[in-house]
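>>> Return atomic coordinates for the entry below.
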Amino acid sequence: MGLYSWPVKYVARKVFGDVEIGNSGEDPFFEEVEFEKKSFWSGSSRIVRKKRDKSIPTFIPEADRRVLKKVRKRAYRLDLAFHLCGVRFGWLGIIGILPVIGDFLVLYLSLMVYREALKVTGGLPTVVTTQMLSNIAIDFGLGLIPIVGDIIGVCYKANSRNVLILEKHLKHRYNKVQVPRAK
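Alright, predicted model coming up:
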């Protein structure tokens, strides 16, 4: 953990609790897989962990899979594209540094991700829409606070949270409609 990242992570933990986007089980973009790697020379094996792109479940229809994939890609660029001193941040963290104008640009880009999520077949229910818009509103409100708000906004990652909400909604919606197994 870098010298500069400790204060940021400490403040984020105090403000938002122990929920961190990017840790195991909560990462909307990557999943960790284990596999056995055998040595060429000795023949011994060991278990290796690697990250790979998170797969979209096959029971989700193709149109919704495309929407989810596009939302994931945009959210990743906006929230987690760069890595500095142990902190992941994206274009929103850079744009948010600009006073007032940057905050409105961040709001606009986040609303574009939300608008893309609305293209899901059948639309989104009110509960999901409210959760997503409240994440964007919290991020915008925090971003208006000079300097500290920008740091907290980088840690909050509203678009990544919205991707998790959308993915959970799609899994819940289509997992019920599975084909019964033949006996």
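>>> CA only for contacts and neighbour counts going forward, please
Noted.
>>> ok but residue 130 is inside a helix, no?
Yes - counting by DSSP: H, G, I helix; E, B strand; the rest coil, residue 130 is located in a helix.
>>> neighbours of it, just the number please.
12 (other C-alpha atoms under 10 Å).
>>> distance of it from residue 166?
Counting by C-alpha to C-alpha, to the nearest Å, the gap from residue 130 to residue 166 is 12 Å.
>>> Contacts for the helix or strand hosting residue 88 next, please.
Per DSSP states H and E, residue 88 falls inside strand 87-89. With C-alpha atoms under 8 Å, 6 or more residues apart in numbering as the test, strand 87-89 has contacts from 5, 78, 79, 80, 81, 82, 83, 154, 155.
>>> again, only this time at 7 Å
Residues from elsewhere that reach strand 87-89, judged by C-alpha atoms under 7 Å, 6 or more residues apart in numbering: 5, 79, 80, 81, 82, 83, 154.
>>> Please look at residue 77 and residue 93 and confirm they touch.
No - taking contacts as C-alpha atoms under 7 Å, residue 77 lies outside contact range of residue 93: 10.6 Å.
>>> One more, so I can put them side by side:
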Amino acid sequence: MSQLVSYAAKRVAGDKAAHFARQFEPEDPLYEYYEQNGKQKRRKREVPPGLTKQEAKILRKVRSRAHYLDKGFNLCGLRFGWTFIIGLIPVVGDLTNGLLNHKLVVKKAQQVENIPDWLIRRMVMNNSVSLGLGFVPLVGDIALAAWKSNWRNAELLEKCTPT
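Now for the predicted structure:
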């Protein structure tokens, strides 16, 4: 989705608009991209230093789940995940997405010791926005694919894990 928006913005307003559109998308929690010999490649992100083994394991699991829920598939240059596919089913799919997002990402993040309450509230708020967007037919599902609440939650967890 973001690639389509970036392409359209680039065609209409040039490179600056495409860069502007990309800056609001959260980074991929599972992979980092780098350039080698003029080609873009990716590798799995390392966990930040200073985490315990359990915290590192939880962070890796949350990153992986967020990746597959929000950006696991690539079809004709569009990146989307299971939340988009499940969300296409009216009402039941949106409720299922809300439960999956909470159970697979937020509940797993709560296993980190001494996690701040404000962080959990913010993660639940991201999921609430996702759930609300999902109830709008089709347009909401497309916005949901662009919002990527699980990515945002993985990024919040990474930045706020106790060290």
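>>> Would you pull the TM-score for this pair?
Superposed pair, TM-score by TM-score structural alignment, normalised by the length of structure 2: 0.82. Supporting alignment: 152 aligned residues with a C-alpha RMSD of 2.8 Å.
>>> Map residue 60 of structure 1 onto structure 2.
Using TM-score structural alignment, the partner of residue 60 of structure 1 in structure 2 is residue 51.
>>> secondary structure class for that match?
coil.
>>> contacting residues around it?
Contacts of residue 51 of structure 2 (C-alpha under 7 Å, 6+ apart): residue 163.
>>> excluding its backbone neighbours, what's nearest the residue nearest to the spatial centre of structure 1?
Structure 1 has residue 160 as the residue nearest its centroid, 2.3 Å off, counting by C-alpha atoms, centre = their mean. Distances taken as C-alpha to C-alpha, 6 or more residues apart in numbering put residue 75 closest to residue 160 of structure 1, at 5.8 Å, once the chain neighbours are dropped.
>>> Could you check how many residues crowd around the counterpart of the one you found in structure 2?
If you follow residue 75 of structure 1 across to structure 2 using TM-score structural alignment, you land on residue 66. Residue 66 of structure 2 has 29 neighbours, counted by other C-alpha under 10 Å.
>>> Helix or strand: which one has residue 66 of structure 2?
Going by DSSP H and E, residue 66 of structure 2 is in helix 53-71.
>>> That helix: how far from the chain's middle?
11 Å (C-alpha atoms, centre = their mean, to the nearest Å).
>>> Buried residues of that helix, list them for me.
55-56, 58-71 (16 or more other C-alpha atoms under 10 Å).
>>> try stretch 112-120 of structure 2
In stretch 112-120 of structure 2, residues buried by neighbour count (16+ other C-alpha under 10 Å) are 112, 119, 120.
>>> What does the last one correspond to in structure 1?
Aligned against structure 1 by TM-score structural alignment, residue 120 of structure 2 finds its counterpart in residue 129.
>>> any idea how far the match of residue 60 of structure 1 is from residue 152 of structure 2?
20 Å.
>>> Check residue 93 of structure 2 too.
Distance from residue 93 of structure 2 to residue 152 of structure 2, by C-alpha to C-alpha: 21 Å.
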